[in-house]
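>>> Okay, predicted coordinates and the sequence, questions at the end:
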Amino acid sequence: MKHVLIPAALALLAGCATSDDPAAGGFFNGVSGLAGGGYQARVDERQADVDSEQARAAALAAQQSSVAAQTASVGVQIDQLRDELTRLRIQIANQQAELRSSGVAIPASMVTRVNAVVNASPGGANDAERLANLQAAIANARALSADLARLSS
């Protein structure tokens, strides 16, 4: 009889619980949480939150890797454009020297453009601005080179 009475009393006392929250404390709440599965439900809920945050962290890490790859690619493009601008500057200097050695008069406005192209240092606050400014400087240098070529004709 004693063995039947103890579980029955525990079940009766567990029915008096007022909360499934283990933080609320108390013996009856603890028994109720264990017997009714409230604790396991809270553990499952917390695990789902952890799994969700881990998936979010993995997605953010993948996005960060993608951004890093794009940044590296833009860096390579910037280096290539700087190299191209340097080649164009050398070409313009050579064209100007050839025109002068041939006795061709270079208009003052064109000399001003040559100086502007040779001395320009395109930059920018970010990669997008640097790319745009380098592309504009290259377009100006190409146009100037074409104008110098027409003078030699």
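Alright, I've got the coordinates. Numbers count the residues shown, from 1 in each chain.

>>> drop to CA atoms for contacts and neighbour counts, all remaining ones
Noted.

>>> I'd like to know which elements the helix or strand hosting Arg142 is packed against.
Of the helices and strands defined by DSSP states H and E, Arg142 is found in helix 127-152. Helix 127-152 is packed against helix 38-101, helix 108-119, with contacts defined by 3 or more Cα pairs under 8 Å, 6 or more residues apart in numbering; DSSP states H and E.

>>> Any buried residues in that helix, and which?
By 16 or more other Cα atoms under 10 Å, the buried positions in helix 127-152 come out as 130-131, 133-135, 137-138, 140-142, 144-145, 148, 152.

>>> Pipe those residues into a markdown table and attach distance to Thr86 per row.
As requested, the buried residues of helix 127-152 are exported to a markdown table (distance: Cα to Cα, whole Å):
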| residue | distance to Thr86 |
| --- | --- |
| Arg130 | 15 |
| Leu131 | 15 |
| Asn133 | 14 |
| Leu134 | 11 |
| Gln135 | 13 |
| Ala137 | 11 |
| Ile138 | 9 |
| Asn140 | 13 |
| Ala141 | 10 |
| Arg142 | 12 |
| Leu144 | 14 |
| Ser145 | 13 |
| Leu148 | 17 |
| Ser152 | 22 |
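
>>> Got another one to weigh against that:
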Amino acid sequence: MPSSVHRARFGLLCCTLLSAACSVSDDPAQGGFFSGISGVASGGYDARAQALEGNVAQERERQADLTRQLASLEAEYTAERQSLLSRRSHLAASGVVVPGALDRQVTTALETRPSGSDDAARIASLTASIAQLRAASEDLANLGN
């Protein structure tokens, strides 16, 4: 009897180990030998690789969009800053006296440099600086009229 009990236990152990080895995952990092065979045969690995490549492509496109947006905002910032400098020079050449508070507003707008630790912060900073430059420019334009 003891040998039949040992055989039964051994058989149960083998079945348990075999079923554990057969658990299948599409993630190669979590799979074993049988998962690898199953993933290759079923196309699961290829589907997972394509999905991951799609994610990478989306992230690259998103980064390209952010880069374009930053370049556009930086060009707009430069143009607004130049416009404000030009308007200020024109008023000075015309002999128009700029009140102290407005002059400080203009100086602050011109001296504020956009910054940011990441793209989102840089975009927010550029947008705020552009708004500040425009407001100062409009105030100078109203002064000249």
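That came through fine. Values in this document were obtained by computation on a predicted structure and should not be read as measured data.

>>> now what about the TM-score between them?
Overlay of the two chains. TM-score (TM-score structural alignment, normalised by the length of the second structure): 0.71; 118 aligned residues with a Cα RMSD of 2.4 Å.

>>> rewinding a little: any chance of CSV for the helices and strands packed on helix 127-152 of the first structure, columns distance to Ala14 of the first structure?
Listed next are those as CSV, based on distance: least, Cα to Cα, whole Å:
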stretch, distance to Ala14 of the first structure
helix 38-101, 12
helix 108-119, 86
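
>>> Asn126 of the first structure is nearest to which of these?
Closest to Asn126 of the first structure of these is helix 38-101 (Cα to Cα; 10.7 Å).

>>> picking that back up, for Pro107 of the first structure, state which of the buried residues of helix 127-152 of the first structure is nearest.
Nearest member of the buried residues of helix 127-152 of the first structure to Pro107 of the first structure, counting by Cα to Cα, is Leu148, at 10.2 Å.

>>> The second structure: which residue goes with that closest one?
Matched to the second structure by TM-score structural alignment, Leu148 of the first structure sits across from Leu140.

>>> Its match and Thr78 of the second structure: what is the separation?
Distance of Leu140 of the second structure to Thr78 of the second structure, computed by Cα to Cα, to the nearest Å: 18 Å.

>>> Translate Asn103 of the second structure into the numbering of the first structure.
One correction, residue 103 of the second structure is Asp, not Asn. Per TM-score structural alignment, the equivalent position to Asp103 of the second structure in the first structure is Val111.

>>> residues near Ile106 of the first structure, how many?
For Ile106 of the first structure, the neighbour count with other Cα atoms under 10 Å is 14.

>>> Check the spacing between Phe10 of the second structure and Ser4 of the second structure real quick.
Distance, Phe10 of the second structure to Ser4 of the second structure, by Cα to Cα: 10 Å.

>>> With Ala64 of the second structure instead?
Per Cα to Cα, Ala64 of the second structure is found 69 Å from Ser4 of the second structure.

>>> okay, these two: which has more neighbours?
More crowded of Ala64 of the second structure and Ser4, by other Cα under 10 Å: Ala64, with 12 against 9.

>>> Show me what Ser102 of the first structure lines up with in the second structure.
Using TM-score structural alignment, Ser102 of the first structure pairs with Ser94 in the second structure.

>>> Tell me how far that match lies from Ser3 of the second structure.
Distance from Ser94 of the second structure to Ser3 of the second structure, counting by Cα to Cα: 112 Å.

>>> again, but for Thr16 of the second structure
20 Å.

>>> List the contacts of Ala35 of the first structure.
Residues in contact with Ala35 of the first structure (Cα atoms under 8 Å, 6 or more residues apart in numbering) are Ala14.

>>> Report the secondary structure element holding it.
Assigned by DSSP H and E, Ala35 of the first structure belongs to helix 27-36.

>>> Please name the nearest non-neighbouring residue to Gln77 of the first structure.
Leu131 (7.8 Å; Cα to Cα, 6 or more residues apart in numbering).

>>> Alignment lookup: the one you found to the second structure.
Aligned partner of Leu131 of the first structure by TM-score structural alignment: Ile123.
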